[in-house]
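Asks: pasting a predicted model and its sequence here:
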Amino acid sequence: MTPEEILQIFIERHRLVSPLDPEADETIILSMYSTVDDWRDACDLLPWHGLAKALDDEFEMNATDEEWRSVLKPSYKRTLQDVCNFIGKKSKKGAIEPVKLFGKECLSAAVFKALKNNLSQRNIDTNDIAPSSEISPYIEKYLGEIITETTFLSKGKKVFDSFKPKLKKRGFWNYINIFDNDRYTYPTGGVKTFRDLTLKIVEAKTSE
């Protein structure tokens, strides 16, 4: 994966997540010249050590704390170019290759398999996920994980339009009950099932 593709992943995550996080700043435009401080403000990111661990796990890098510190600090000076170049050099996460079905190569089968595998690695029970499974229940429970894996597989190409939350229940109490974990649903546009999601990712990948 190139540094430019990695940057696009971060940009797309910012586009999707920042409107949902009151601590994030959706007005910031990320680029290779953005500092780590800019990136943190844009996306409400963890301090450097937590961020390093999350990135290291996601991109399968096995980098040391010292290496990450040199890339992420000082945060007012280090840039996304430093981060993306480092990930591009160290990442061991392999590209998706089409699998053979009935003697023909099938990219959609490979993407679906990779999506399930990646979600499973994030401790999500994927045993009941089939191509025809509705995606909404998983979005409601695992929005962050699905955004992370979808943007990775699509290399930051647009798959979802947005996630504008809607209250699932009407009434004043439901409006003010911010502690209800089952409070919101997230409309997904034309992406209704995991088959739809898979095909959108394939479309994004084949448009490279």
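Replies: Arrived safely, thanks for sending. Numbering: from 1, shown residues only.
Asks: alpha carbons only for contacts and neighbour counts from here, please
Replies: Noted.
Asks: ok, residues contacting stretch 78-94?
Replies: Residues from elsewhere that reach stretch 78-94 (C-alpha atoms under 8 Å, 6 or more residues apart in numbering): 1-4, 6-7, 31-36, 39, 59-63, 71-72.
Asks: mind listing the helices for this structure?
Replies: Listed in chain order, the helices of the chain (DSSP state H) span 3-17, 36-43, 48-58, 65-72, 80-90, 107-121, 136-153, 172-176, 194-206.
Asks: re earlier: among the contacts of stretch 78-94, which ones are buried?
Replies: The neighbour count (16 or more other C-alpha atoms under 10 Å) marks 1, 3-4, 6-7, 31-32, 34-36, 39, 59, 61, 63, 71-72 as buried among the contacts of stretch 78-94.
Asks: dump the residue contacts of the most centrally placed residue in the chain.
Replies: When C-alpha atoms, centre = their mean is applied to the chain, the residue found nearest the centroid is residue 148 (1.7 Å). Residue 148 makes contact with residue 13 under the criterion C-alpha under 8 Å, 6+ apart.
Asks: let's bring in a second model and compare:
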Amino acid sequence: MTTKYYPIEILQIIQANYKQQQQYDDIVLKDQELTFETTILEWRDICDLVDTSKLWKYLNYYFRMTADEEAWMNILEPEDEKTLGDLCNFIAILAEKEIIRPIKLFGNYCTTAAIFKSLKGRLKNRGIDVPDLKPSSQLAPLVKKYNSVFIEEINQIDPMVLPPINYKTNWVYKWGLRSFITFLFLTILLICIKSNWAWYKGGVFLIGYGMTWLGGILKPKQASFRDIHTVADLVRRIKVNNPHYNAV
């Protein structure tokens, strides 16, 4: 069973994704405000998003929509004029929002079971292996393994439920990024003054780039949420935040 989103709900999902992204993505701009008035260009710049020619495909996929490229481009372009308000209105009209209702379990209606079932179904649709997912499953290993995909699906169920993620990168990524940035500027400087050392610094810069790429593939050192340790903790918090889910 589904219903329609309100535009504010779409904006809240976008804001929630950004709130988490700025904790684990060093490229995004920190502590910015995303509103209905934010332009698509500003949003892409803040969140380090792909070009609109690719972004529409992701949005189609994420919100389970089937709009064609022309329809999306009319909403996303020109990106210095179109706003998140335009985008949220468009998605709210076409996207379907799942209605979570208690399901009967051992003769009684259970809201937490319905929320768990919804979460499991969403993760499965995103290609996450869920057969062994249980309410007792620890959340941190799941977030470490699936990162933004896992978080984004939670945010669609309840964009207010997750506190900012406690995220620490692995040492490969951390030192790779430092080397990449430091030696990038040194290489540019040495090229400008025509120094032969530029080639050596450039080599270290490439090593730093490689470490950053590899570190991005490896699991982070830490990825957890304060006071939410298991899937059951998460489901219970979603239930508390959404009393309307209790309606049979």
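Replies: Perfect, I can see it now. Only a predicted model underlies this, so the values are computations on that prediction, with no experimental measurement involved.
Asks: tell me how the two chains score on TM-score.
Replies: Once superposed, chain against chain, the TM-score is 0.88 (TM-score structural alignment, normalised by the length of structure 1); 203 aligned residues with a C-alpha RMSD of 2.1 Å.
Asks: ok, of the buried ones among the contacts of stretch 78-94 of structure 1, which one's closest to residue 95 of structure 1?
Replies: Closest to residue 95 of structure 1 out of these is residue 1 (7.8 Å), distances taken as C-alpha to C-alpha.
Asks: ok, the nearest residue to that closest one once chain neighbours are set aside - how many residues close by?
Replies: By the measure of C-alpha to C-alpha, 6 or more residues apart in numbering, the closest residue to residue 1 of structure 1 outside its immediate chain neighbours is residue 88, 5.9 Å from it. Neighbour count of residue 88 of structure 1, defined by other C-alpha atoms under 10 Å: 18.
Asks: residue 88 of structure 1 corresponds to which position in structure 2?
Replies: Aligning on TM-score structural alignment places residue 88 of structure 1 opposite residue 92 in structure 2.
Asks: measure its match to residue 29 of structure 2 for me?
Replies: 26 Å (C-alpha to C-alpha, to the nearest Å).
Asks: how about residue 122 of structure 2?
Replies: 29 Å.
Asks: for the two, indicate the residue with more neighbours.
Replies: residue 122 (18 against 15).
Asks: my guess is that one contacts residue 153, does it?
Replies: Yes: shown here, residue 122 of structure 2 and residue 153 form a contact pair, counting by C-alpha atoms under 8 Å, at 6.5 Å.
Asks: what does residue 21 of structure 2 align to in structure 1?
Replies: Matched to structure 1 by TM-score structural alignment, residue 21 of structure 2 sits across from residue 17.
Asks: and its match, what does it touch?
Replies: For residue 17 of structure 1, the contact set (C-alpha under 8 Å, 6+ apart) comprises residue 43.
Asks: okay, it and residue 79 of structure 1: tell me how far apart.
Replies: Distance from residue 17 of structure 1 to residue 79 of structure 1, by C-alpha to C-alpha: 21 Å.
Asks: cool, residue 105 of structure 1 as well?
Replies: For residue 105 of structure 1 relative to residue 79 of structure 1 (C-alpha to C-alpha), the value is 40 Å.
Asks: how about residue 42 of structure 1?
Replies: Distance, residue 42 of structure 1 to residue 79 of structure 1, by C-alpha to C-alpha: 13 Å.
Asks: quick one: stretch 179-188 of structure 2 to chain centroid distance?
Replies: Mean-position distance between stretch 179-188 of structure 2 and its chain equals 29 Å (C-alpha atoms, centre = their mean, to the nearest Å).
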